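Asks: Sequence unavailable; structure follows:
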């Protein structure tokens, strides 16, 4: 596949194989905005469910520093124990937060694409260290879109922050004189308002960005008509080669059938359109076996070989048409045992020198 082909010549949608190959290399349609949206949702959920608990833990861990700093021992052993206790308390607060963020980040990735392991992404690529390649990515159309998108996001967040904080300016000024137990709940309330507004806007932005990323991804993977033909040849095989192989198989089957006709017990004909050669050896097979069959030209050739080698030829159009459906080297179906038995019985009487006459039964229809 030519990556340098003229973009205007890439008019065909990417095939499933091309999409699968791109996924194996870690090249998938993915919107970072959806990841950001889920992070905001995780933060809002944590603050809403655990805000009070986390604020109480933080206050409990830091209260001694604000209210009774003079009672804190300053020797190394006490300071070490105090630091460890603080880290444990903060760890209990932070660990569920990190867990929720990880779960939401994974969910943001899974809803866009199924999880997969792509070792191609972790292989070192010297081309990625090229300054020229980096500048091309920065000043590309994709880079411009990302810059404009991030600028719009900053403006929106700034506007939301301004709209939320301006009405609260008086309260913010008074926080300096208030206790930590009042400051933290107030801050959590402000942050929840901010996150709620951001989530609503980011939901719209995320959907729009994902649709754009998907469109851009499919556009980059478009194929030329020649690439589609080449891929079809690669996956399905060259039609010319397949036709030649099919022809060779038919020639081998035909040669094998013609070699089997002289050994046949009888040839049942249509009389001109169908010919089916049967072989039956008493005691060696339970039922006659189809060793050759053909229509029109091939049927005529079977009759000619049968005549040359004095193989009996019996006309029974319904039976010939029915037996033609049987696969080569397979015994005849049980439904045709009686009709074929009459044919073989007729042939055996002829071999014994009896003046026999064969009249096909009407009931031997397919």
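Replies: Structure received. If you're wondering where the values come from, they're calculated on a predicted model, not measured in any experiment.
Asks: can we go C-alpha only for contacts and neighbour counts from here?
Replies: Will do.
Asks: where do the helices sit along the chain?
Replies: 16-24, 32-67, 76-110, 131-138, 141-165, 169-174, 180-220, 225-236, 239-260, 297-308, 317-324, 337-351 (DSSP state H).
Asks: Which of those helices sits closest to residue 120?
Replies: With CA to CA, the closest approach to residue 120 among the helices of the chain belongs to helix 16-24: 7.5 Å.
Asks: Tell me the buried residues in the closest one?
Replies: Using 16 or more other CA atoms under 10 Å as the test for burial, helix 16-24 gives 18, 19, 23, 24.
Asks: which residues touch the third one?
Replies: If a contact means CA atoms under 8 Å, 6 or more residues apart in numbering, then residue 23 has residue 118 as its contacts.
Asks: ok, structure two:
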């Protein structure tokens, strides 16, 4: 238990969206039972107002004749027939209210979260049969909070119902003397009044419980720093692996670039730092940069160029400008056309002289 408490204390970081999505997929959602109860009570009140007349008529029709002539019904098939007819009337009368209850309960559950299809809550887990975990579930802080919340809810709603009934005590005393047709009307009015008061109070209870359940759920989903690091590695990749992949990509690009140096027309250099390899052939709209580098890479480009007799022209301002503005396998910018044309022209004249 001490280890679990320590682990919970270490969960100081807010959960990531991935953590919340995984909890939802497992069926762990912030759900308030009070919200569902509120909708069920609202459905009951709606059913009482909408179907009370129809329900009362069906109940009276099914039960009045039976009770009025109960002494004349003999045992046997006749008795069973009368009972069956009365039961059918009662079921027909209660079908609409129960249908409204069912729809209200589904709405109360669905309004809190989208429908989920998962078997995770049904999967057997060893911690569920662990006596220590079971003791914590029964006598833990969450259980105590739910117990206190239930007592407080019962006390408040009970006090409200008692206050309403006490104010209607004179009216209630006359119910036993009323005819059945008037009795249903009085009971309906009294029920609607009770339900209205309970719903008004239960609305605030449900909102408060929903906020508490949301807070409690987020608290349970908190993560340790180690969990966040592990999740980052899983989603973004290990920094070591990413660095290795980046290094491999750089090496491959460098090999492709060095392989293109022998095809260059000229290498424009700053003798100590920069080297830019340009390729130009007749019919091309503009020269293309096939390789560039700084310091050690620039030295390798110059060495590769000497091995394949590629002309090297020293022009420090142009070399720096080209290195800063042109990318590999891209045409040089327009502002460098004149300077590069002069260099390439010089190289072509030099080749003609040698020929």
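Replies: Received it, and whenever you're ready, just let me know what you need. Just so it is clear, the structure is predicted and the values come from calculations on it, not from any experiment.
Asks: Quick TM-score on the pair, please.
Replies: The TM-score (TM-score structural alignment, normalised by the length of structure 2) is 0.82; 351 aligned residues with a CA RMSD of 3.6 Å.
Asks: ok so, going back, out of the helices of structure 1, which is closest to residue 275 of structure 1?
Replies: Taking these one by one with CA to CA, helix 297-308 is closest: 4.8 Å.
Asks: Give me the angle between that closest one and helix 239-260.
Replies: 20 degrees (axes from the mean of the first three to the mean of the last three CA atoms, to 10 degrees).
Asks: mean distance, helix 297-308 of structure 1 to its aligned residues in structure 2?
Replies: Aligned to structure 2 and superposed, helix 297-308 of structure 1 gives a mean residue distance of 3.0 Å (mean CA distance after the TM-score superposition for structure 1).
Asks: Could you tell me how many residues sit around the closest residue to residue 92 of structure 2 other than its chain neighbours?
Replies: Spatial nearest neighbour of residue 92 of structure 2, chain neighbours left out: residue 58 (7.6 Å); criterion: CA to CA, 6 or more residues apart in numbering. For residue 58 of structure 2, the count of nearby residues is 20 (other CA atoms under 10 Å).
Asks: so residue 58 of structure 2 touches residue 87, yeah?
Replies: No. Using CA atoms under 8 Å, residue 58 of structure 2 is not in contact with residue 87, being 10.7 Å away.
Asks: Pick the one among the buried residues of helix 16-24 of structure 1 closest to residue 105 of structure 1.
Replies: Out of the buried residues of helix 16-24 of structure 1, the member with the shortest distance to residue 105 of structure 1 (by CA to CA) is residue 23, at 19.5 Å.
Asks: Let me see the contact set for residue 289 of structure 2.
Replies: Each residue near residue 289 of structure 2 by CA under 8 Å, 6+ apart is listed here: 276, 277, 278, 279, 326, 327, 328, 329, 330, 331, 332.
Asks: out of those, who has the most neighbours?
Replies: residue 277 leads these on contacts (other CA under 10 Å) with 34 neighbours.
Asks: so that residue touches residue 287, yeah?
Replies: No. Taking CA under 8 Å as the definition, residue 277 of structure 2 is not a contact partner of residue 287, at 9.9 Å.
Asks: For residue 42 of structure 2, give its distance to residue 144 of structure 2.
Replies: 28 Å (CA to CA, to the nearest Å).
Asks: Number of residues surrounding the nearest residue in space to residue 331 of structure 2 that is not next to it in sequence?
Replies: Nearest residue to residue 331 of structure 2, sequence neighbours excluded (CA to CA, 6+ apart): residue 288, at 4.3 Å. A count of nearby residues for residue 288 of structure 2, using other CA under 10 Å, gives 22.
Asks: ok, residue 288 of structure 2 - contacts?
Replies: 278, 279, 280, 328, 329, 330, 331, 332.
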